[in-house]
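Peer 1: heads up, no residue letters with this:
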């Protein structure tokens, strides 16, 4: 990450959906659709569209989890919701158009849907515009921070056998590498602040290849020592107050623009299952997603309990020394 060329530090326009990655646009649009629905049930809205929109599709629209391949459908939904033509109506349609554009990760998907899932496409797109990100990892070092050798090794040991046998390791490694490259660009341009919390057990899980582990640990130390990039590495070495199962937790925040205030999103991955949960729309009286509230508490507790930068560095340095000792 340290050898990047200088790049443009200006943020893309956030107005009206222009310049937004599809997942952020879908997120904001979904929050507004839910707000416009009010106390009505989703099936009431579907009925009001004369069933031109299915219940499952409308539900996914509200949750912001679908790339909108047919933006005109949103006009049908807005009519059913009673949103009158005007500036607000036009803004929501602009968001629908922005939410229809394919993200960069889609090129990894051709023929590989079983490994490049809808959840991964959405997470990669949300990362493109998040201005604040917290990642908690228990299964492997964060994908965005993996060396190439570690990425290949981790994929071999963490991918299900069916995907390994189908030759999906290279797809996973390529996708993680691209996520890392894009994060590095955003960090270098000061467009995002990222904090990574790594389970202490991972510092000693070398998959039988201590030489690869040593390089990965050294990279962690290099990132901790880098005072230029807005990045932090911390170790999770204490028991969690809440019993929440996860492989990866990520909380993504978005700088509020004059046009929109964007909800925060939490991504929860446990094994092969993944889910997204969003906060309430800032400034609204919308009830918060209870799963979001619970997971948000977990993340806040981890941030509070994790050793500070200096202590985390010492823990990682000791793990590196022990790993190097095994190489003798």
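Peer 2: Noted; the coordinates are in hand. The shown structure was predicted, so the numbers you read here are calculated from the model rather than taken from an experiment.

Peer 1: going forward, measure contacts between C-alpha atoms and count neighbours the same way
Peer 2: Fine.

Peer 1: and the helix or strand where residue 318 lies, what's buried?
Peer 2: Secondary structure assigned from DSSP states H and E places residue 318 in helix 309-326. The neighbour-count check on helix 309-326 (16 or more other Cα atoms under 10 Å) flags 312-313, 315-317, 319-320, 323 as buried.

Peer 1: same thing with stretch 175-186?
Peer 2: 175-186.

Peer 1: about what we covered before: now, which of the buried residues of helix 309-326 sits nearest residue 161?
Peer 2: Taking Cα to Cα as the measure, residue 161 lies nearest residue 323 of the buried residues of helix 309-326, at 27.6 Å.

Peer 1: that closest one reaches residue 210, doesn't it?
Peer 2: Yes: in terms of Cα atoms under 8 Å, residue 323 counts as a neighbour of residue 210; the distance is 5.9 Å.

Peer 1: thinking again about what came up before, any chance of the buried residues of helix 309-326 in JSON lines, plus distance to residue 126?
Peer 2: Supplementary listing: the buried residues of helix 309-326 in JSON lines, determined by distance: Cα to Cα, whole Å:
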{"residue": "312", "distance to residue 126": "28"}
{"residue": "313", "distance to residue 126": "29"}
{"residue": "315", "distance to residue 126": "31"}
{"residue": "316", "distance to residue 126": "29"}
{"residue": "317", "distance to residue 126": "32"}
{"residue": "319", "distance to residue 126": "33"}
{"residue": "320", "distance to residue 126": "33"}
{"residue": "323", "distance to residue 126": "35"}
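
Peer 1: in addition, the following structure is provided for comparison:
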């Protein structure tokens, strides 16, 4: 039996740095992979080319090494795989599973964020400013998350036919990650709970591509005391190499609350070794977000 395969996902935008929120989900994915004697791969999700910063990917990779998160194999960069994504889009356009759309964003906003299917039967031709949408089922899709339990969504009712290529030509995240996960043989996905609502859309694409979906574990988002998410979009401070020992210990206090205090000054390799052996994700809070306990407790 082959080893389980996990993915560490990193979008090198807009700051060009790795932040604590991203580190936390990366560590959770790494711990789960190592605990199950699996492989941990790294992917740069750099499709949003106008926002990419030169050197950002290399900076992220250096930071991962500094924090002891060593990956298997070559780093996959989505910007190198545009032809592969377009191949799938073309197949779906040809079969009628996907279609062109010129609807403005305000129309979807006016419909409570659910695309009303305006272009479903219009048979618009290809055009530089047309998005591509994927037809979705009107049936509920369910999956069992290892922490959050059973999640059920009807995509047509919650979002409608969704975009797989934007009007500016950029491939949508939803499509790219599914194709990458299939091509890389991913068996397990560990990521933040903010992506829970994306999972049914990805399950639908797995069905269309006739490929089994991976197992999912969505860990809670860590919120600041003011209620804001710890993320690069909120301007969180970039991780500093000389603070790796203290910052990793802070992350492990959240993910593995029983970590011994004496490990606070231990090398990152020793901290990770302990955390891999004691990894119990089922002990994490079964919620989408929690306050940062390391800040609450001081």
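Peer 2: Looks like it arrived, so ask away. As the structure is a prediction and not an experimental result, all values here were calculated from the model.

Peer 1: any idea what the TM-score is?
Peer 2: Laid over one another, the chains give 0.26 as their TM-score (TM-score structural alignment, normalised by the length of the second structure), with 116 aligned residues with a Cα RMSD of 5.5 Å.

Peer 1: what about the helices in the first structure?
Peer 2: Taking DSSP state H as the test, the helices found in the first structure are 22-37, 42-48, 55-63, 72-81, 87-98, 118-127, 148-158, 161-165, 169-188, 210-225, 290-305, 309-326.

Peer 1: other SSEs contacting the fourth one?
Peer 2: Helices and strands in packing contact with helix 72-81 of the first structure are listed as helix 22-37, helix 42-48, helix 87-98; criterion 3 or more Cα pairs under 8 Å, 6 or more residues apart in numbering; DSSP states H and E.

Peer 1: tell me the most buried of these?
Peer 2: Each of these was scored by mean neighbour count; the highest is helix 22-37, a mean of 23, by mean count of other Cα atoms under 10 Å.

Peer 1: got the angle for that one vs helix 72-81?
Peer 2: Between the axis of helix 22-37 of the first structure and that of helix 72-81 there is an angle of 20 degrees, by axes from the mean of the first three to the mean of the last three Cα atoms, to 10 degrees.

Peer 1: does residue 34 of the second structure sit in a helix or strand, and which one?
Peer 2: Counting by DSSP H and E, the element that carries residue 34 of the second structure is helix 20-35.

Peer 1: tell me the helix or strand right after that helix.
Peer 2: Counting by DSSP H and E, the next helix or strand C-terminal to helix 20-35 of the second structure is strand 39-44.

Peer 1: can you give me the buried ones in whichever helix or strand comes after that following strand?
Peer 2: Counting by DSSP H and E, the element after strand 39-44 of the second structure in chain order, helix or strand, is helix 56-66. Residues of helix 56-66 of the second structure classed as buried under the neighbour-count rule (16+ other Cα under 10 Å) are 56-57, 60-61, 63-64, 66.

Peer 1: and the angle for helix 56-66 of the second structure with strand 39-44?
Peer 2: Computed with the same axes, to 10 degrees, the direction of helix 56-66 of the second structure lies at 150 degrees from that of strand 39-44.

Peer 1: next helix or strand past helix 56-66 of the second structure?
Peer 2: Tracing the chain past helix 56-66 of the second structure, the next element assigned as helix or strand by DSSP H and E is strand 76-77.

Peer 1: contacts for the helix or strand that that following strand is followed by, please.
Peer 2: Remark: after strand 76-77 of the second structure, the chain's next helix or strand is helix 82-95, criterion DSSP H and E. Residues external to helix 82-95 of the second structure that are found in contact with it (Cα atoms under 8 Å, 6 or more residues apart in numbering): 98-99, 134, 164, 171, 175-176, 179.
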